Each structure stands twice: as structure tokens, then as C-alpha cells.
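> Fold the stuff below for me.
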Amino acid sequence: MHPMPELIPMLKQLRLSGIMDSLEIRNRQAIDEKMAYTDFLALLIQDEVARRTQRKFDLRIRRAGFRNQKTLEDFDFSFNPAINKAQIMDLATCRFMEEKACVLIVGPCGTGKSHIAQALGHCAIRQGRDVLFTTQTKLLGQLQAARATNSYDRRLNTLAKVDLLIIDDFGLKPLRTPQDEDIHDLIGERYERRSTIITSNLDLSEWRDAFPNKLLGAATIDRIRHGAYCVVLDGKSYRTTKPLPKPQKKEVEKRVKSSKN
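Modelled structure (predicted):
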């Protein structure tokens, strides 16, 4: 009698139904290679562990909310040789997360700030960490909406507990009250408890200017910068524009005639 029909309900009860995906192949392999029962069982368990690991990885990637799948493997360090590759590869170990430190990535538009931030988030997910990528505008909009529905504390607590929070485009838009208070509260909750990556077009010396309340801004930035790693990007923009196509000869002659008329 074939054991498969009897196995299916039992595997489902044990939440091991994924084993069915490779059971037939592994069973044939065990017969061909005359495997011991324990070796056959070990292969099935390894398959199940690999499946669950991949499923958790895929779930974390979806929850992270990355704009796109940016990794360090596809970042062109040669485009701007001044970028400190050694520093970024050291950050890729995610040792800064053990230190509960922030990573601040600053530089002009198009120099790869968002790419590197998302790539570091990808590295954290590979290590089994939960990551959330968001922009300053989206983050503050969510907190404002939560305040309107009396769920601010719950939303703030969720943001405070994520292993790695990535805030993109800090200071791109000036903060208004109570946005500056929201940022202050969030940074305060995460301070020395969780790591945060922040990208900005502003120089670090200009960050306080984004806050309407200068005292609140000073306190917030002081917490952000304490023990933080700063990555300064400079050079050409990766966002190159394509040259416009040259007009055909007939089109040029047509324009000339039109201008004479």
C-alpha cells in the first residue's frame, strides 16, 4: 500500500505538509542510493527547514516595504570611487544593530542613499531581523492618521519595536507641529533600544533647521547622532538622463519653413 494518503492528514496535523513537496523525489533518491532510514529522514527535515527559512525571508521582505529589491551586490561602487566601500561593507555585517546605533546616510540627490539604506535593510533581513522602510512623509502621515483614530500610541509602539527602521528623505520637507513632536517621540522610544537608518539630502549641521521648535530639534538630533555611524556620499548622480533624439532632416527643414512663414 502506498503510504502517501495516510501521511497527508498526519503531516497537516503536525504542520509539516510542506514535506509533501519533496517526499516523492527524496523517496526515489533513498531507494536509488540505498539510504539508511535516518539519512532519508534527515533529508526531509533539511528540506522543511529550508522551506520555512525561505518563507520567513519572503514574508520579512514583503513587510519591509522596500521600494524595490536593492542589494549591495548590485550597487556600482566604481561609479563614484570616493564612496567609502569598506565602511558600507562593515555596516553590512549589521554589527551596528547589536550596538543599537543609528546609521546616517547623507549626500546630494542621486548618489545612492536610498539604495544603500535598503541594501543594509536587506542584509538585516538575511540575518532574521524585522525591517521597515518608509519615507519621512509617509511615516508622519501614518502617525497623523493614527492620532485621528485614537490609535497613535499603538502605532508608535509598533514603530518603536521594529528591529530596524529606515527613514528615507529626512528633512526633504520642513516639519510642522506636531510632526516634530512625533519624530521626537519615535526617536526617543527607539533610542539605545533599536537601530534606525536615516537618509537625507541635508548636511548633518542642517538637520536641526528642519524642526520648527529648535529646542525639540536639538534634543532629537542629539539622540540620533549619539554613537551613530555617518556615511557621506558625494559625486555624480546615478540618475542619468538619456539624450534627446536628434530631429530628422525633413523635420528640421519643416521647422525652418514654418519659422520663415
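> hey, let's count contacts and neighbours off CA atoms from now on
OK.
> looking at this, Cys230 is in a strand?
Yes - with DSSP: H, G, I helix; E, B strand; the rest coil as the criterion, Cys230 is part of a strand.
> One more, so I can put them side by side:
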Amino acid sequence: MAKADGSYIKEIAKIERQHLLILDDFGIQPFDAKSRAALMEIIEDRHGKTSLIITSQLPVSKWHEVIGEKTIADAILDRIVHDAHRVELRGESMRKKRKMEPENSYQ
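All right, here's what the predicted structure looks like:
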């Protein structure tokens, strides 16, 4: 429906104008056909022009299956990983650590 009233195009245009796009919690749930197409469009438009940060608790090795549709997943991931800088964090969750600290420790 959003495509019919033009709001989809306006939202995509807004995203394209941003110098930095952050996709937080990437891969929490599998992509359906519409979200996969939207992701492909966003990644294609930004590729080589602007910056993208992706955070995920899902290992990169699982991104293919979350995106689904092998050919589109290949295209998306090829654009994402080309010239990417990957930072992999390890250890206990900071939320969990902070919850265990006394409340006075932040002052």
C-alpha cells in the first residue's frame, strides 16, 4: 500500500540522502519478499557512495539464510562485504554486566 501512495519512495529517498545508515539488530527475524527487495534497493543505492553500519547478534555465516532467496542474498551480501571493515565482539553482554553492578558505580 505504501508504494501506491508514494510514501515508500519518499522514505527510500530520505534514507538515500543520509551519509550514514545504521541497521541495528540485523537478522532478528527472517526477511520476507518485500523487506528483502527493500533491503536490496537500499544497499544497491548506497553501495560505494555512503557509509553503512550493521550490528547483529547473528553470526555473519547465518545472514544468507535470514535474508533468504539465495540469488538476492548473494547480491546483498556481496555489496555489504565488499570493502567492509568487520569488527567482531566477544564476551558477556554489557547489559548483563551492568545489571550485576551496584547502582552507585555510574556516578
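> Give me the TM-score for this pair.
The TM-score (TM-score structural alignment, normalised by the length of structure 2) is 0.83; 98 aligned residues with a Cα RMSD of 1.5 Å.
> need the contact list for the residue nearest to the spatial centre of structure 2.
Most central in structure 2 under Cα atoms, centre = their mean is Leu23, positioned 3.3 Å from the mean C-alpha point. Leu23 of structure 2 is in contact with Leu52, Ile53, Ile54, Thr55, counting by Cα atoms under 8 Å, 6 or more residues apart in numbering.
> got a winner among those residues for most neighbours?
Counting neighbours by other Cα atoms under 10 Å, Leu52 leads the contacts of Leu23 of structure 2 with 16 neighbours.
> Translate that residue into the numbering of structure 1.
Matched to structure 1 by TM-score structural alignment, Leu52 of structure 2 sits across from Thr196.
> Just confirm its match is within a strand.
Yes - counting by three-state DSSP, Thr196 of structure 1 falls inside a strand.
> Mind naming the longest helix for structure 2?
The single longest helix within structure 2, with elements called by DSSP state H, is helix 33-46.
> just how off-centre is it within its chain?
11 Å (Cα atoms, centre = their mean, to the nearest Å).
> Same question for stretch 38-49 of structure 2.
Remark: stretch 38-49 of structure 2 is offset 11 Å from the chain centroid, using Cα atoms, centre = their mean.
> hang on, the earlier thing: adding distance to Asp5 of structure 2, write the contacts of Leu23 of structure 2 out as a markdown table.
Listed next are those as a markdown table, based on distance: Cα to Cα, whole Å:
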| residue | distance to Asp5 of structure 2 |
| --- | --- |
| Leu52 | 28 |
| Ile53 | 30 |
| Ile54 | 29 |
| Thr55 | 31 |
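> tell me the two of the residues you listed that are most distant?
Leu52 and Thr55 (10.0 Å; Cα to Cα).
> hang on, Phe31 of structure 2 packs against Val66?
Yes - in this structure Phe31 of structure 2 lies within contact range of Val66 using Cα atoms under 8 Å: 6.2 Å.
> what's the overlap in contacts for these two?
With Cα under 8 Å, 6+ apart, Phe31 of structure 2 and Val66 have no common neighbours.
> Would you agree Arg79 of structure 2 is in contact with Arg46?
No - the pair Arg79 of structure 2 / Arg46 is not scored as a contact, 9.3 Å apart, by Cα under 8 Å.
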